[in-house]
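K.L.:
After the sequence you'll find the predicted model.
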Amino acid sequence: MNESFWTPIKLSLEIASVTIIIVFVFGIVAAILMRNLHFRGKVVVETILLLPLVLPPTVVGFLLIMIFGNQSPIGAAIEKLFGQSIMFTWWAALIAGAVVAFPLMYQSAKTGFQTVDPDIEAAAKMDGAANWKVFLFITLPLSLKSIISGLILAFARALGEFGATFMFAGNLPGKTQTIPIAVYIALDAGNMQLAWILVIAMIIISFVMLLLTTIIK
């Protein structure tokens, strides 16, 4: 029972923790670019960035298999480079979590950046501050609450990911069996005690995450 309970929790927390580092970097960069750049088709690009938020997880999983599967050029290149397919590995679970969590980080960061008064940034640039200094010492601090909220929501989303992870990473205890997958397997096996314990743990973690976002606001 102890291993069946703690292993999925440890793995889920591990994957979610690495996920928020990835989505933080890519979410911030994407938000900056979409805020500052103006080009034809910008709405389409932004819609694509947000698409994983509304797509069914199984569709996301299917697309990941098509992109990284052994039959795809990317999947074949990865297998040739590392000697194994990325599917049904820890990295597959990480990619699935990052894809579904990215839109939450991106949207929160973009919202935060949009609340910053452009006149303040312009004044700093007129005083000789470089663009990176303006971002680091003005834009980022003024957007910090939105960014932290985005990180928390992205963490919670990655923690609760099931469909895409199950399809793309599979159910390998200790490697890809996250909390949601462990709940499904326990229920399918009739192990209601384990299923209930995992569900309660997930509810507690999710509650704390949402509580933090409320407190920050």
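P.N.:
Done, it's in.
K.L.:
switch to C-alpha atoms for all contacts and neighbour counts from now on
P.N.:
Fine.
K.L.:
now the residue of the chain most remote from its centre: how far from residue 59?
P.N.:
Distance from the C-alpha centroid of the chain peaks at residue 127, with 37.4 Å (CA atoms, centre = their mean). According to CA to CA, to the nearest Å, residue 127 stands 50 Å off from residue 59.
K.L.:
then this one, side by side with the first:
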Amino acid sequence: MTNFELESFIAPIIISLKVALTASIVVFMFSIPLAFLMARKKFPGKSILETFFMLPMVLPPTVVGFLLLIIFGRNSWFGQTIEWLFNQPLIFTWWAAVVAAVVVSFPLVYQTLKSGFSSVEKEIENAARNSGASEWQVFRYITTPLSFKFFITAYILGFARGLGEFGATIMFAGNIPNKTQTISTAIYLAADTGNMTLVWLWVVSIILISFFMLWVVNRSNN
């Protein structure tokens, strides 16, 4: 393998890992308060809101990518605001790949965290409150430790989902080598051009990474 081929092979892996890492941190931190609120509170319209949260899980990724183009495109006020703030549009950038990964991985992370919070017995939390603990202390010392396995699972699932994202990414971020080209989009392009050597190298790479992450999830739950 020449230096050029080696760089062509490594670049999508590095971009994928950077996108998945950034997106998984963002979606994880964003999902914690939402999942906790939805697991603990009842309010009008809760089922509608939760259905909206879960939509990216059932919508075709290309539809998600198209909607992101509409929302963040240069013709929308939101897209124009971002372009004014950062002197460039969001679409077809590295951050667009991050946004796509956040959106498609959110339902998995949110639902896993919500299940974790729901698994904590309220009697234990109430006992802590009756002993004088504040809500933050209850969350930090009771709720979080008792649902910590779900935290690990949620983060890794979010990372893995972002790592393997294709449809929304190619619609919203494109497939620009050394910029927005992830493993999934690189496999698509290489297969389309008949470069099966690179295809197999990337396929094996993403299988190994995904296998390791799922192994960590299974190990943490046993």
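P.N.:
Arrived safely. Since this is a predicted model, take the numbers as computed values, not measurements.
K.L.:
tm score of chain vs chain?
P.N.:
For this chain pair, the superposition-based TM-score is 0.98 by TM-score structural alignment, normalised by the length of the first structure; 217 aligned residues with a CA RMSD of 0.8 Å.
K.L.:
show me the contacts for residue 142 of the first structure.
P.N.:
Contacts for residue 142 of the first structure (CA atoms under 8 Å, 6 or more residues apart in numbering) come out as 112, 113, 116.
K.L.:
rerun at 6 Å
P.N.:
Contact analysis of residue 142 of the first structure by CA atoms under 6 Å, 6 or more residues apart in numbering lists nothing.
K.L.:
Which residue in the second structure aligns with it?
P.N.:
Superposed on the second structure with TM-score structural alignment, residue 142 of the first structure falls opposite residue 146.
K.L.:
helices or strands up against the longest helix along the first structure?
P.N.:
Using DSSP state H to define each element, the first structure has its longest helix at helix 2-36. Counting contacts by 3 or more CA pairs under 6 Å, 6 or more residues apart in numbering; DSSP states H and E, helix 2-36 of the first structure packs against helix 90-114, helix 144-159.
K.L.:
Contact partners for residue 107 of the second structure?
P.N.:
By CA under 6 Å, 6+ apart, the neighbours of residue 107 of the second structure are residue 54.
K.L.:
Return the distance of it relative to residue 138 of the second structure.
P.N.:
Residue 107 of the second structure is 26 Å from residue 138 of the second structure, by CA to CA.
K.L.:
Tell me how many other residues surround residue 208 of the second structure.
P.N.:
A count of nearby residues for residue 208 of the second structure, using other CA atoms under 10 Å, gives 12.
K.L.:
so where does it fall, helix or strand?
P.N.:
Here residue 208 of the second structure, judged by DSSP states H and E, is contained in helix 196-220.
K.L.:
buried set for that helix?
P.N.:
198, 199, 202, 206, 210, 213, 214, 217 (16 or more other CA atoms under 10 Å).
K.L.:
same check, this time on stretch 24-43 of the first structure
P.N.:
In stretch 24-43 of the first structure, counting by 16+ other CA under 10 Å, buried: 24, 26, 27, 28, 30, 31, 32, 34.
K.L.:
what's the answer for stretch 126-141 of the second structure, then?
P.N.:
Applying 16+ other CA under 10 Å to stretch 126-141 of the second structure flags 128, 138, 139 as buried.
K.L.:
Kindly report the same for stretch 163-178 of the second structure.
P.N.:
163-176.
K.L.:
residue range for that stretch in the first structure?
P.N.:
The aligned range for stretch 163-178 of the second structure is 159-174, by TM-score structural alignment.
K.L.:
still on that earlier bit, what is the equivalent residue in the second structure for the residue farthest from the centre of the first structure?
P.N.:
Using TM-score structural alignment, residue 127 of the first structure pairs with residue 131 in the second structure.
K.L.:
Same check on residue 35 of the first structure?
P.N.:
Match for residue 35 of the first structure (TM-score structural alignment): residue 39.
K.L.:
Next, find the distance separating its match from residue 54 of the second structure.
P.N.:
In terms of CA to CA, residue 39 of the second structure sits 15 Å off from residue 54 of the second structure.
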